[in-house]
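Peer 1: sequence plus predicted model, see below.
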Amino acid sequence: MNARRTPRQQPATGPPGPREALVSARPRDGTMWFMSVEPEARAAASPAPVPGRPDGAAAEGQLPADRFLDRELSWLRFNQRVLELAEDPNVPLLERARFLAIFASNLDEFFMVRVAGLKRRMATGLAVRAASGLQPRQVLERVSEQARDLMRRHSDDYRDSVHPALCDAGIEIVRWADLKDDEQESLHELFRDRIFPVLTPLAVDPAHPFPYISGLSLNLAVIVRNPNTGTEHFARIKVPPVLQRFTRASAQRFVPLEDVISAHLQQLFPGMQVLQHHMFRVTRNEDLEVDEDEAENLLQALERELMRRRFGPPVRLEVEETIDPHLLDLLKGELGVEDDDVFPLPGPLDLTGLHAIADLDRPELKFPPFVPGTHRDLVDVEAREASIFAKIRQGEILVQHPYDSFATSVQAFIEQAAADPRVLAIKQTLYRTSGDSPIVDALIDAAEAGKQVLVLVEIKARFDESANIKWARKLEQAGCHVVYGLVGLKTHCKAALVIREEKDGLRRYVHMGTGNYNPKTARLYEDFGLLTCDEEVGADLTNLFNTLSGFALGTGRYKRILVAPESMRSGIVERIEQQAEAARAGQPARVRIKVNSLVDEAVIDALYRASQAGVDVQLWVRGICALRPGVPGLSERIQVRSILGRFLEHSRLFQFGVGATCETWFGSADMMHRNLDRRIETLVRLTSPEHVAELDALLDLGFDEGTAAWELDADGEWHRRATDGQGQPLRDLQDHLMTVKQRGARSARA
C-alpha cells in the first residue's frame, strides 16, 4: 500500500478544487505549509459575495471567497493568548514567568517551522496563495509585523511587570553591575572552575572564517583591538547551553549567564583590548526533509537528516537593541539575513530560560498543587482487589487526564498486560513518550516474557525524532517488533491492543486516546482515553494494526472508528451535513467540536453550510482557527471559543445532534490538512449513555457564558471574557473540574 498516493475521499457536496492529489503532491521538504490545493482555483470557483447583503454575506449554499482567516496569523493570535496569561496579575507569579517561557519557546518553533517553510517555498517558487487569499509575501509581511509587536510586548511584560514582581517576592534576576561584592567573588570562582573550561572564543580573520552559529544558541559578539597594531577583530562566544541560563548568585538572586561571561572577557582575550560586546541569537529552519520513497532505511535516513538540521538557513536574528550598527551589519552580512529578519529587543534575550525560575520551590507563587485521583471505576484495581481486565469486562471506562490518574489507568493497563501470563500479544502506537517511560519498560518486559509485542514508533514526530529513534533501537534490542508505519504518512493515533486468553476464548482489550503515552505530559495535558473490550472496537483496531504493519487495506472495514486519511474527513463532513438536513426539516440540530486547530477548508465549508441551514455550531478551539464566526448570512449561528489555563487543552471531541440521536466521538485528529491527509488518525464513537452525557456536560461547561474564555470575532480577533458585568471572575473551567473530580474520587473511596 503506497499511502502517499491514496486519494482523499471527497464529500459529494464538498467545495470545488483539485483535492485528489493532495498527498502525492506534498512538498518534499516536510514543512507544515500544506497548500497543495491550488487556492487560486478554489477562490475562482467560490461564489462571489451577494450584492445587497450585509458585509457581502452569501445566500444559503453560496460561500464568499474571503471566508477563511489566515492560519499563520491565527497561530500568532493563539500565542498572544498565552502572553495574556503571562500579563494577568491574577495568575500566580511563577506561573506568569512560565507562560513567558512558553510564549518564547512557542515562537521559536513557529519561526523554525512555519516561517522557515514559507521562506523556502518562496525561494523555490513553490509557494501559492493561501486559502485566506493572501499572497505568500503578504503573509510573511504580516507575520513579521505582528511577531515583532508580540516580541516587544513579551519583553515589556517581563521588564515592567513580571521582573519587578519577582523582585518584590524575593526572587531577583539582576545584572552583573547590581551584584554585591561577595556575590561577584563567588561567581569569579564559578567562572574559573565551571564556565571558563567549556568556553571557546572563535575569532574572525583571514585565517579564521566566520563561525557557524547554531540555531537557538545564545551568543556574544565581541569586538577586540590589538594594542600593538590597532587592528580591530570580531569574535564570537557561544553561551554554553549545558549550563543554567540564569546563574544563582545567592539563595534567591540570579544573574544571566552571559553577564558572568561578559564580566570575564579579558580572561578570554588576554593581551587584547575588549571594546564592546553584544548578545545575539539566530533561529534557523529546523524542519526535516526525508524522501521516504527513496530511503532504503527510514531510520538511518532520518538519523542523517537530523545531523543536517543544524545547518538550516537563518530565518530570524534577535539582537540586543543597544547593538552597534556596524556590528549588526556584520552579523547580517555573514548570516545572510535581511532587515525584516532582524528583531532588536531589550535584554536579556531568550526568556525560555524562565522555566528554571518557574521551577523554584516557592509553592505560594504557583497554582495550588493538584494530585490526579484514580478513576472511580478503577479504585479496586489500584487497591489490587481486582484486575484491570475484570473491570473493563464490566463496562467501558472513560478517563480524563490529568483529572483521572494516567498511572492508575492507562499505564496500569499496559503494565498489567505485560505481566499477565494470559496475555499473548500487545500492539501499540508510540508518537511521543517520556525520557524514562514506564510504558516502554512494560513493553520490553512483555517481549522478554515471550509475548508478541508490536510497537509502531513514529520516528518523524517533530522535534522528538532523536528520542524516538532511541526508543526504537531499545525496543528492537529487547525483541519487540518495531515498525514505522506507512510511507508518506505519520502515525499520530493513540491506540493499544491487548490480546488475552480467557475461558471463553481470546478477548481483545483496547485503549484509544487523544493524548500521547507520556506519563509526564499526562499531568499537564487535558486528554481523554477509552478502555474497552468491545468486539467491534477490537476488530477495528486489529484491522488498523494490520494495515500499519503489513499490506492490509482497511478501507470500509471499520465499524466504530473513523480513520484518516481514508474516511475521517468524509465521515465528519457527512455528519455535519446530516445536521444541516435535520435543520432544514425543522428538527433539532447541533454540531459541537473541541479541537486544537481548525483549518481544513472542506470541514469549515460544511460548517458554514450547516449554519446557513439553521444548525447551531459551537467550536472550542485552543489554537488556530481559520473559520470566521458571526458573518451575517454565512456563520451567524457559529460560536468559537478558546480556553487556556494551567493545563493544555488537548482532547479532540466531536458531537453531532441533540438528545437520543446524538453521536459523540473523540480521538487524535485536529481539523488540519496534515491530520486528515498526511497522518494515520482515529476517532472512536462512544456508545455508553453515561459517557455521552459526561462529554455533553463538559461541552455545556465550555460554552457556558459563565465560563471564562476567549471569543473569536469575524475579523480574527480574540476577546477575553474573564469577568462578568459586575467585575466578578467567571468560572475557571479547569479549577471547576479539579474540584468535581476530587470530590468524586473521595466519594468512590468512601
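Peer 2: Nice, I can see it.

Peer 1: only C-alpha atoms for contact and neighbour calcs from this point on.
Peer 2: Noted.

Peer 1: mind listing what's buried in the host helix or strand of residue 607?
Peer 2: Per DSSP states H and E, residue 607 falls inside helix 601-613. Neighbour-count burial for helix 601-613 flags 601-613 (criterion: 16 or more other Cα atoms under 10 Å).

Peer 1: hmm, residue 174 is touching residue 257, no?
Peer 2: No: Residue 174 lies out of contact with residue 257 (Cα atoms under 8 Å); the separation is 10.9 Å.

Peer 1: these two: which has the busier surroundings?
Peer 2: A direct count of neighbours by other Cα atoms under 10 Å for residue 174 and residue 257 places residue 257 higher, at 21 against 17.

Peer 1: which residues sit in contact with that one?
Peer 2: Counting by Cα atoms under 8 Å, 6 or more residues apart in numbering, residue 257 makes contact with 239, 244, 245, 246, 247.

Peer 1: now, of these, which are buried?
Peer 2: Neighbour counting with 16+ other Cα under 10 Å marks 239, 245, 246, 247 as buried within these.

Peer 1: check which helix or strand the last one maps to.
Peer 2: Looking back up the chat, that one is residue 247. Assigned by DSSP H and E, residue 247 falls within strand 246-250.

Peer 1: one step back: quick check, nearest of the buried residues of helix 601-613 to residue 667?
Peer 2: Distance to residue 667, by Cα to Cα, is smallest for residue 603 among the buried residues of helix 601-613, at 16.4 Å.

Peer 1: take this one as well and set it beside the first:
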Amino acid sequence: MPAVTPDLDKVARKRDLDQPGLYLNRELSWLEFNRRVLEEALDPGHPLLERVKFLSIFNSNLDEFFMIRVSGLRQQLELGTVEAPPDGMTPAEQLVAIRRTLEPMLETHWKCWREDLLPRLEAEDIHILRYSDLKRKQRKLLRRYFKREIFPTLTPLAFDPGHPFPHISNLSLNLAVVIRDPAFGERFARLKIPGFFPRLLRIPGEERADIFEGLPLSEVKANNFVWIEDVIANNLDRLFPGLEVVAAYPFRVTRDADIEIEEDEAADLLAAIEEGVGLRYFGKVVRLEVDCHMPAHVRDILVENLGLQPYQVYTVDGRVGMADVMELMSVERPDLKDPPFVPSVPPPLTTGENIFSVIRRRDILLYHPYDSFNPVLDFLHAAARDPNVLAIKQTLYRVGKNAPVVKALMKAREYGKQVAVLVELKARFDEENNIVWARALERAGVHVVYGLVGLKTHCKLLMVVRREPDGIVRYVHMSTGNYNTVTARIYTDMGLFTCDPDIGADVADLFNSLTGYSRQIDYRKLLVAPGNMREGILARIER
C-alpha cells in the first residue's frame, strides 16, 4: 500500500498559528536557560571551584535579567501596554510568572551553597568564615585593617527630617544600620560598601596573624576568607561614636539599566551614549534584595522610599550579591578547577608560510574555542606590517578592556595603512570600554564611525585590501563571535578566512554602507539585515 503524504498546506491552514499555546514566553524561556547554568553548579561531576564559578554566573545572569528584561516589563506595565506577545501573556502576568518560577530556583541555589558547596570548600581547607568564627588575633588584625584601609572610605548617610533618603546606586552592596541615640531614640542610616575592596577578604590563620600587622592583606596566601560586610558591621562603633549600634542588615538594589537614547535627535552619538551610561546608575529600581533577618519596619523604610511593590522585594536567606563568589577562582588550587584547555591551530596555519598565501589557496574555518583565536591576531599583525597591504577595515562590538585587536589596528596606522573601524557604541554594558577604544583609535589617526542610527551593528567583519601581482585582492575574516581574546577562549563561535572575490566585493560594499551612505540591499553572497536577510533565510527554508 503506498505511503500517504499529508498535504502540508492544508495542515498549516487547519492549525491556528495565533494560538498562544504554540509559543514559549521569552522571559520564562530565559529563566530556563539560567536554570541550566544553576544545574552546572549542582553537578558533583564538575571540579569544586568550577561549581562555585557557575553559581556566580547564575547570579550575574540574574542581575542583567532584572536590569534589562524585568525593567522592560515594568516599563510596559507603567505605560499600560495592551498588545501581548505571541504567547499571549500580559506584562503583569509575565512579572507574576517570573517571580513564581524564580523563587524555588533561588531556594535551590541557596541550598546548594549552604549545604553542598560550603562544606566541600571547608573540607578542601578553603574557609569562608563568619565573623563569630574568628579568633582574637584575627579580629585584632581586621580591626586594624578596617581603621587603616576601610574606615577612611566610608560615608554613613543618615535618614531623618534633616537628611533626605540617600540615592542607592545600582548593584551596590549596602548596610541598613539601626542605631540608638540616647536623645532621639532609634535612628536609621545607610552605609554603602565601596566596590573597590574585595568582597571576600583574605586573612591569615590565628597563629600567623601577628606577622601581618604591618603588611597589606593582599600578601596573605592562606585560604581563609571573611565577608567584607561582616568586617564593617562589626566595627561600626568607630563610625557612630557615642551611639549604640543595634544591628546592620545587608541589602542591594537593581535598577533599570537599559539605556534609551533618542538617536535621531542626538547631534553627537558618542556624547549621547556617554550621558546614557551615566544615567544607568539612576534608573528606576526594579528589585530590592534584603537580608532575611532584616525587621519589617526597616524593610518598610526601604520599600517606601524606593517606591517599590511587594513583589519586587526578594528576601535572601544568605548573602546578597552572590556573583562575587567568583573571587574564589583566584584560589591557587588547580586540582579543584578544570585543567587548562589548549586550543589547536588548523594545520595550514602552522607551517610558518605567509598567511595571505595560505588563504589565497583555500578558505580556512575556525571553530572557537576549540580552535585558537591567535590566527586572527596573526592575520591582523601580518596585515599591519605587510608593505603590500593598502587598507584594513573592521567592525568592533565587544573587544574588552585589554584589546590586542585595537592595538594592532593602531599599529597598522603607524605603518601607514588606511584603517577604518566601526565601533558599535551601543553594545550593552560595553559602552564605556568602546568609547575609550573609539577615542584611542581616533587619536591614532584611524577613521572611526560609531554605528548606524536606529540599529546595532552586530556583524563581525575584518577586511584586508592587498596589492598582488595579478591585482588587488580582498582578504576577509568574518565571524559569529567578537574580536575579543578572552571570550574567544570561552564562547562557541565560527570564523572564516577567505579571499573569495564575491564575498570580498560584498564586504567592501557593506563597509561602504556602514561608513558612508548607501541603500544597497542585494549582495552577491551575503545576507544582510535589515535588507535581504529575512527573505534570503525564508527562501532557503522553502527550497
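Peer 2: The structure has been received and is ready for your questions. What you are looking at is a predicted structure, and each value in this text was computed from that prediction instead of being measured.

Peer 1: how about the buried residues of helix 601-613 of the first structure in JSON lines, adding distance to residue 540 of the first structure?
Peer 2: Below are these laid out as JSON lines (distance: Cα to Cα, whole Å):
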{"residue": "601", "distance to residue 540 of the first structure": "28"}
{"residue": "602", "distance to residue 540 of the first structure": "26"}
{"residue": "603", "distance to residue 540 of the first structure": "24"}
{"residue": "604", "distance to residue 540 of the first structure": "28"}
{"residue": "605", "distance to residue 540 of the first structure": "30"}
{"residue": "606", "distance to residue 540 of the first structure": "27"}
{"residue": "607", "distance to residue 540 of the first structure": "28"}
{"residue": "608", "distance to residue 540 of the first structure": "32"}
{"residue": "609", "distance to residue 540 of the first structure": "32"}
{"residue": "610", "distance to residue 540 of the first structure": "30"}
{"residue": "611", "distance to residue 540 of the first structure": "33"}
{"residue": "612", "distance to residue 540 of the first structure": "35"}
{"residue": "613", "distance to residue 540 of the first structure": "34"}
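
Peer 1: for those, which two are the farthest from each other?
Peer 2: Taking Cα to Cα, the two most distant members of the buried residues of helix 601-613 of the first structure are 601 and 613; they sit 18.2 Å apart.

Peer 1: and the helix ranked longest in the second structure, which stretch of the first structure?
Peer 2: For the second structure, the longest helix by residue count, based on DSSP state H, is helix 91-111. Helix 91-111 of the second structure corresponds to residues 136-156 in the first structure, going by TM-score structural alignment.

Peer 1: what residues does the matching stretch touch?
Peer 2: Contacts for stretch 136-156 of the first structure (Cα under 8 Å, 6+ apart): 72-73, 76, 80, 83, 100, 115, 118, 122, 127-130, 340-341, 343, 345-346.

Peer 1: from the residues you listed, list just the buried residues.
Peer 2: Buried among these (16+ other Cα under 10 Å): 72-73, 76, 80, 83, 100, 115, 118, 127-130, 341, 343, 345.

Peer 1: corresponding residues in the second structure for stretch 265-276 of the first structure?
Peer 2: Using TM-score structural alignment, the residues of the second structure aligned to stretch 265-276 of the first structure are 236-247.

Peer 1: what does stretch 200-220 of the first structure give?
Peer 2: Going by TM-score structural alignment, stretch 200-220 of the first structure sits over residues 155-175 in the second structure.

Peer 1: who touches the matching stretch?
Peer 2: Stretch 155-175 of the second structure is contacted from outside by 187-195, 229, 233, 239, 248-255, 280-282, 305, 320-321, using Cα under 8 Å, 6+ apart.
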